[in-house]
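In: How does the following fold in three dimensions:
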Amino acid sequence: MSTQHDQRLSLPGLGPLAPTSTEEEQPAHPAGPVIELERVSVCLGGRSILQDVTFTIGPGEFIAVLGPNGAGKSTLLKVLLGLIRPSAGQVRIFGQAPRRGNRLIGYAPQHRLLEGAISLRARDLVGFGLDGHRWGPGWLRAGGRRQALIEQALTEVDALALADMPVNQLSGGEQQRLLIAQALLSQPRLLLLDEPLSNLDISHEQEIIALIARLSRTRGMTVLLVTHDVNPLLPVVDRVLYLARGHAAIGKPEQVITSATLSALYGAPVEVVEALGRLFVVGVDI
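Out: So this is what the prediction gives:
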């Protein structure tokens, strides 16, 4: 995991928390923030989703994105992908405004079991990450290079043995590996994962978490992972980003997932209870 960046947490009615460690490592790519949001607001259909959100995420950080349904977690990812423009504020990705088709960003959307994909092979699904948007002679000429890239990505997610399997015969965990492999094809420096742990049993959940943590470390890649349960991720994440009522709090898990911080974020009494090594948020619909 990466070193931590000097990021203070500020909430309405709550002063800044102590900064995280600023010990620096030498990054494998140019230094500087990967993601910067400055007083960003997003309104969709007349409804305020995000309000005055500010935070910075640095190279190689593994961030868990938490919050209740409708808090704006998926909306945030779409803002970073350039699919949604903020109503106010500034967003910068690698120092530039978000844009569609940025090959520095890999994205795996929310996963639903692909039971209807009868004739689709695993390598075909992964290949959509290269050419799912085009067809023609250029695609055919690039076939050799294309297959090499697909097999490299499958190898990275420990799924090469599945390459010629029909997708509908694979488990949820195996299908999730393919979606991550698809997101890796452009050699991204930022990986956005929307609920990659949903529909997985505990065993496959742990395998996917270990895989993503390994990819983040070995590639020096920044990861934002949207989830409803932070507990399985506590050993591997650098920080958590918690969204609620349009506001955001970011910091180490022990800074953010506290009764005081979440009560300020929700604007209502919230209690965080620790039992059997797990954190439980009590008093709100999460």
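
In: going forward, measure contacts and count neighbours with C-alpha atoms only.
Out: Fine.

In: the helices in the chain, which residues?
Out: For the chain, the helices defined by DSSP state H cover 73-80, 122-131, 137-141, 143-156, 172-184, 202-219, 253-256, 259-266.

In: which other residues reach the fourth one?
Out: Among residues not part of helix 143-156, those counted as contacts by Cα atoms under 8 Å, 6 or more residues apart in numbering are Arg123, Val126, Gly127, Leu130, Leu160, Ala163, Leu178, Ala181, Gln182, Leu184, Leu185, Leu215.

In: For the comparison step, fold the sequence that follows:
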Amino acid sequence: MALLPGPRTAAEDAPPDDAPAISLRGAALSYGDREVWRDVELDVRPGEFLAVLGPNGSGKTSFVRALLGRHPLSAGTLSVLGRAPRAAGRDIGYVPQQSSLSTQTMVRARDLVRFGIDGHRFGLPRRSAAVRRRVDEILDAVGASAYADVPLGLLSGGERQRVRIGQALATDPRVLLCDEPLLSLDLHHQRAVTALVDARRRSHGTAVVFVTHEINPVLDLVDRVLYLARGGHRVGTPDEVLTSESLSELYGSRVDVLRVQGRVVVVGAPDGPATPAHHDTVEGARP
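Out: This is a model prediction of the structure:
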């Protein structure tokens, strides 16, 4: 199952192969007087899979918003592919959190993918044969061809996530941001979605930032973890960060990390990553 690249122009200059896809230095983000996180020093390399973990209100979704250029840092610097986040534009693919859809929604799976190709343009979308072929290629690559013409409101959560990944990959991004893409999915669909993301980063060297409340579905894929908590943050491999000592120090209270049959279970952390689904909020509002 190949995730095919779209056309690029000479004007779309790629950074050097050894340059980080994402770079933060002394980065901090605040909402009014409330500082969500600070002093983040992080480079994410091309092809790296970074999992972002933490309890409610720790700023995971806010981290993604900063990478998208939707919320400015309150301190420090952030670059994506050597540019300001908003300037990275079509080089960033984004898979948002699941949202409920009415069964009356008439937008089809292929329409959503097409929006990923030409949704940034003013005027009517292009309907050329080349665009139709590109849409079909993407739908096939993410395993969604069978329901290409089905309205999104009639698809299951797992089917919709496949289509959203297709939309995010439509411009052949160098960075893929996934904000809680596994919420409300059963184990089968969790595996399917994570396999798609992993296939993309391995075949194209795409840097992946994967926000999740549950580490176990992606544990075998993760290169490093950014764990955000109100007491600070930790960056490192899963074996370095997901330990009793590391998380106890981070939270300032006893936290036990257990490994049972290849799964990580966190006990004692307030709303930690082993807890079921949540929504990342700041002072009652989605960041």
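
In: Contacts only, for the equivalent of Leu83 of the first structure over in the second structure.
Out: Counting by TM-score structural alignment, Leu83 of the first structure corresponds to Arg70 in the second structure. Counting by Cα under 8 Å, 6+ apart, Arg70 of the second structure touches Arg86.

In: Of the contacts of helix 143-156 of the first structure, which is the nearest to Leu265 of the first structure?
Out: Nearest to Leu265 of the first structure among the contacts of helix 143-156 of the first structure: Leu215, at 31.7 Å, using Cα to Cα.

In: Now check the first structure for the residue matching Gln190 of the second structure.
Out: Under the alignment (TM-score structural alignment), Gln190 of the second structure pairs with Glu205 in the first structure.

In: what ranges do the strands span in the second structure?
Out: Applying DSSP state E to the second structure gives strands spanning 22-31, 34-44, 49-53, 75-80, 92-95, 175-179, 207-211, 224-229, 232-236, 256-260, 263-267.

In: In the second structure, which residues correspond to stretch 248-263 of the first structure?
Out: Mapped onto the second structure using TM-score structural alignment, stretch 248-263 of the first structure spans residues 233-248.

In: Next one: the residue nearest the centre of the second structure from Ser156 of the second structure, what distance?
Out: Note on the second structure: the residue nearest the mean C-alpha position is Cys178, at 1.5 Å, using Cα atoms, centre = their mean. Taking Cα to Cα, to the nearest Å as the measure, Cys178 of the second structure falls 19 Å from Ser156 of the second structure.

In: Give the residue farthest from the middle of the first structure.
Out: Residue farthest from the centre of the first structure, counting by Cα atoms, centre = their mean, is Pro137 at 34.5 Å.

In: Give the aligned equivalent of the residue nearest to the centre of the second structure in the first structure.
Out: Aligning on TM-score structural alignment places Cys178 of the second structure opposite Leu193 in the first structure.

In: and stretch 219-239 of the first structure, which stretch of the second structure?
Out: So stretch 219-239 of the first structure sits over residues 204-224 in the second structure, by TM-score structural alignment.

In: can you count the residues close to Gln152 of the first structure?
Out: Counted with other Cα atoms under 10 Å, the neighbours of Gln152 of the first structure add up to 17.

In: Can you tell me what it aligns to in the second structure?
Out: That one, Gln152 of the first structure, aligns with Glu137 by TM-score structural alignment.

In: most packed of the helices of the first structure?
Out: The highest mean neighbour count among those, using mean count of other Cα atoms under 10 Å, belongs to helix 172-184: a mean of 25.
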